Structures are given as structure tokens and as C-alpha cells.
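> here is a sequence together with a model predicted from it:
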Amino acid sequence: MQLIDIGLNLTHDSFDHDRDAVLERARAAGVVRMVVTGASREHSPRALALARAHPGVLFATAGVHPHHAVEYTAECDAQMRELHRHPEVVAVGECGLDYFRDFSPRPAQRKAFERQLEIAVDTGKPLFLHQRDAHADFMAIMRQFEGRIGPAVVHCFTGSREELFDYLDHDWHIGITGWLCDERRGQHLRGIVGQIPANRLMVETDAPYLLPRSLRPMPKDRRNEPAFLPHIVEDLARCRGEDPAVTAAATTATASAFFRLPSGPAAG
């Protein structure tokens, strides 16, 4: 299997001591390309730096997560736009709304989200989206940009069947993580992932977060990493009633097209 991890927080400090080894383990596991998530003013430039250091293997997003929405000033907007001038930055985000944590005031979240949607309009790049406990406001804002934005993926989807079909009705893509492997929280997902069309489905680890609970043996540090993506794909394939090779090939083709990645095997 050759896989693409579409969401990896490789700039996280838990990777500082062994980042190269993490990438080598990913390669050995068949994860040939990875998109490093940029989710703040601090980490988006770092994501770009990693992508430039590993051409053809790592790519980056640039954006501001709703947790950090208060930092989305005019200066921040200019910084994000500058980052998006680089071809290694393949998507706008991680951006969206999070009313579960409310780490930033909701008006600030909505404003930062709208500003980043404008970047997507201006650059034509796809969107890497976050939504948690904010579905109505999320949909209302996205509808304001209907017809002006390009492809979008709702990353780390954990929502309801109704939310899933709202997204699919707009032809948005869905990112599935190790949340699916949690016998408690992920049970509802197991019954609906089979309804995601293959050309709308992608996979991600969201590492170092969301370590699959069904992974054996469990790493002692409980840190997730891209080498565990095949485990997620195998679980996803079981839920979809298909061979893991089919799921792998489909998600890789979908991710390559969505992020407009270079064709052929990864370089380096």
C-alpha cells in the first residue's frame, strides 16, 4: 500500500527529538506522502519549512485554527497570504469553528474563518477545515462563499450522519482519523463511513493526537505517528466491506487529486 496522510501535526514539539526517524518509519509503513498541518501563526511557517526540507514527500497547509482565532489580525492575514505564495503550501487551513473548547471567542472564530475563506477564494487553493459543535454556524458561513471556493475537506470528521450528508451534498471531502478505531467514541462512525463515496474519502492520523485505541502493541509514549496510518486504513476498509488495498488506492488517488500533488511516486 502507498498511502497519503493528509493531516499530520509534524511541527509538534513531541517530534523534536526524532522527527527524521518518524518520517523513516512512515516511509517503511508505506506512507509515501504527508501533508503537514499549519494551524497557527507560529506553526504554519514551520510546516512550510518542513515541506521545503523534504520535497516531494512533505507538503504543508497554512492557516489559523479556531483555537487561535484571537491572533488573526491584519498582520496575521498578510503573513498567511505570503505563506500561500509558496507552491509547497497546498491548502488553506486548518481553519473553521470549534464551539466545544471555545478557546477563542465565537465572534473572533467566525471572523478568522471568513478571512481565511477569502484567501481560498483569492488563491484557488483547497480548504482544510475544522468543525466541532458548531455545525449550523459553520454551514452558514460556508454558504456565503458558495460558488467562489474550490474543493474542501472536513478534516478529522467525527460528526453525525446528518452532518456527513450536509458535507457530501456540497461535494466536500471527508478526512477519517483513528477516532474510527475507538470502540467508545467512534462507534457511530463505523456505521456511516461506508456511505462516503471513494472519491470524497481521505485518511489522516492527526498525529501526535488520536492514537488508534485498537493499535497493538500500543507505543509506550501514547504518541500517534504516520506509520500507524495503515492500521486506520485496515479498520476503515473493514467498516466499508472492502479490501484494504482498495481503500488505500482510492484514498491515495483522492488525496493526490485534491491537493494537486505531483503525480507518480514520492521523490526523496
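Perfect, I can see it now.
> contacts, neighbours, all on C-alpha from now
Fine.
> tell me which residues of the helix or strand harbouring A249 come out buried.
Taking DSSP states H and E as the criterion, A249 maps to helix 244-259. Across helix 244-259, burial judged by 16 or more other Cα atoms under 10 Å covers P244, T247, A248, A250, T251, T252, A253, T254, A255, S256, F258, F259.
> not counting sequence-adjacent ones, nearest residue to the last one?
If I follow you right, that is F259. Nearest in space to F259, with sequence neighbours left out and distances taken as Cα to Cα, 6 or more residues apart in numbering, is V90 at 5.8 Å.
> coming back round to it: packing partners of the helix holding A249?
The criterion is 3 or more Cα pairs under 8 Å, 6 or more residues apart in numbering; DSSP states H and E, and the helices and strands that helix 244-259 contacts are strand 3-8, strand 201-203, helix 229-240.
> put this next to the first one:
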Amino acid sequence: MQLIDIGANLTHESFDHDRDAVIARARAAGVARMVVTGASREHSPKALELAHAHPGVLYATAGVHPHHATEYTDECDAEMRALLAHDEVVAVGECGLDYFRDFSPRPAQRRAFERQLQIAVDLAAKGVVKPLFLHQRDAHADFVAIMRNFEGRIGPAVVHCFTGTREELFDCLDHDWHIGITGWLCDERRGQHLREIVGNIPANRLMVETDAPYLLPRSLKPAPKDRRNEPMFLPHIVEELARDRGETVEATVAATSATAASFFRLPPL
């Protein structure tokens, strides 16, 4: 098993006491590579530091999550552009819109999102293609409208931690975006609708992620006492995903890993 976890928040403080052990456990479980999510001014540089410390195993993204949109200043924009000049930083984001929490005002979210999309445009104009690592919750219409304004000028995009409806899924696929599936699938309270639609995602658009330390799969037994999610639990998510797609685990592993390696332009193992 050579899985790729495309979204793990390994800079989170809950990993400060055992981060190396977490990475080792993931690799022992068959998670060969992990993309460390950069989602703020504070954590995006830390994601790059981790990628430098674990070459060939960890990669990073650089961006500002909509929860932190108010911190997106000109200085912040310059910082993100500097981070994205590094080869180990393989995607722009996490960026997007979140109208579920509204931790930042919606106008600020839209401005921060547009500025980060512009970074991808500017990189592409220089011949540097960095895909987009996107967040969307309860903001589908505005999200699609903003993305449409940048069509034809940006590279590939993945809607990470997809939790939307069937209609939203097909809308994303119609725009040629990739889809990231997490342990939300394993939540009998909120994820049942996902089980019914994941089979519609083409293999070359599907990727898997834990979003650790968040979204511990509720079907994982026994659950860790601290309720912290880790990349080593990605195989459990993939097993359930394969069942819902009506394919073998081996097929899901091979397809999602090949898609992720191509999407993020990772070197061969």
C-alpha cells in the first residue's frame, strides 16, 4: 500500500509532543507521502519547515483559510508568494469560502480567496503551475462564481474535504475540479449522502485525505482515547470508500495515489 494523504494539518499543536512518531506510524500503515496543509500566516511557514525536515515524505501547501481571511494583508500576500517559490510547496491554499462558521466577514473571505487565486494566475503566467487546494462550506454559489472569473488562467484545483450535495459534486466535476474525500464519509450522522455519490467521481479526479487532527472516522474501532485523527487512519477511510464505490481496496489505493502524484507533481517514489 502506497497511499498519499493530500491534507494533514501536521503543524497543529496537538502533534507537538509526538509529531515524528505520527509520521512514522503513518508510513508503517502504508501512507507513503503526506501533504501538510498550510492554512494561515502562522502555519504555512511551519508546513514548509516540516517538508524540509522530511524530504520525499512530506510536502506543503501555502495559503490562508477563510477562517483567517482578515489576516490577508499585502504583507501576507508577499509571504505566501515567497513560500510558493519553494519546490516543496506544491499547492496554493488552503483557500476558499466558509459561510458555515463565518469566523471572518464574508467580504473579507471573498477578497482573500480572490487574491490567492491571483497568485495561481501569476505563477501560471510564469510557467509555474501550482494547483489549488480549496475549501468550501455552505458557500457553493459564491465559490463557483469566483472560480469562474479565473477560468482558463489557473491550473488544476481540488475541492478538499468535499461534503456537499450530489448537485454540488456534479457542478465541481463539470468544472473539471478534483475531489478530496475524508473521514466525513464514515460519519453516520452527516456522511450518508456521500456514500451514495462517491461512485460518481472519476478515478482520475478522486483523492483521499484525513484532515488530521480533525474528522476522526466515527466508524474506526477502537477509537483513540484522545479522539485525535492521524494520517495512519487513512487506510480505514480508503476501505470504506472502496466499498462505497464497489471496487477493491487495491484499485482505490492505486487510483487515488496516481491521481495525487500527478496533481501535485510529486516525484516518483
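Noted; the coordinates are in hand. Because the structure is predicted, anything quoted here is derived from the model rather than measured.
> nearest to Q195 of structure 1, out of the helices and strands packed on helix 244-259 of structure 1?
When these are compared by Cα to Cα, helix 229-240 sits nearest Q195 of structure 1, at 8.0 Å.
> mean shift of the closest one relative to structure 2?
In the superposition with structure 2, the aligned residues lie an average of 0.2 Å away from helix 229-240 of structure 1, counting by mean Cα distance after the TM-score superposition for structure 1.
> what about the strands in the stretch 51-200 of structure 2?
For the stretch 51-200 of structure 2, the strands defined by DSSP state E, counting those that start in this stretch cover 58-62, 89-98, 132-137, 157-159, 178-181.
> which one of the ones you listed is the most hemmed in?
With neighbours defined as mean count of other Cα atoms under 10 Å, the strands of the stretch 51-200 of structure 2 peak in mean count at strand 58-62, which reaches a mean of 30.
> what's in contact with it?
Taking Cα atoms under 8 Å, 6 or more residues apart in numbering as the criterion, the residues outside strand 58-62 of structure 2 that touch it are 33-40, 44-45, 47-48, 50-52, 80, 83-84, 88-94, 133.
> from the chain's centroid, how far away is that strand?
Taking Cα atoms, centre = their mean, to the nearest Å, one finds strand 58-62 of structure 2 lying 10 Å from the centre of the chain it belongs to.
> same question, stretch 154-174 of structure 1
For stretch 154-174 of structure 1, the distance between its averaged C-alpha position and the chain's averaged C-alpha position is 13 Å (Cα atoms, centre = their mean).
> and the gap between the aligned partner of T210 of structure 2 in structure 1 and P226 of structure 1?
When the structures are aligned by TM-score structural alignment, the residue of structure 1 matched to T210 of structure 2 is T205. T205 of structure 1 sits 6 Å away from P226 of structure 1, taking Cα to Cα, to the nearest Å as the criterion.
> overlap of the contact sets of the two?
Taking Cα under 8 Å, 6+ apart as the contact criterion, the residues that touch both T205 of structure 1 and P226 are D5, L8.
> top helix in structure 2 by residue count?
Of all segments of type helix in structure 2, defined using DSSP state H, the longest is helix 106-125.
> for that helix, give me every contacting residue.
The contact list for helix 106-125 of structure 2 (Cα under 8 Å, 6+ apart) reads 63-64, 66-67, 69-70, 72, 77, 81, 92-93, 95-99, 129-132, 146, 150, 153-155.
> so where is the helix holding A249 of structure 1 in structure 2?
Mapped onto structure 2 using TM-score structural alignment, helix 244-259 of structure 1 spans residues 249-264.
> so what's R200 of structure 1 up against?
Taking Cα under 8 Å, 6+ apart as the definition of contact, the neighbours of R200 of structure 1 are L168, D171, W172, H173, I174, T254.
> will you turn the residues you listed into a markdown table that also has distance to S214 of structure 1?
Written out in a markdown table, the entries for these read as follows (distance: Cα to Cα, whole Å):
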| residue | distance to S214 of structure 1 |
| --- | --- |
| L168 | 28 |
| D171 | 31 |
| W172 | 28 |
| H173 | 25 |
| I174 | 22 |
| T254 | 26 |
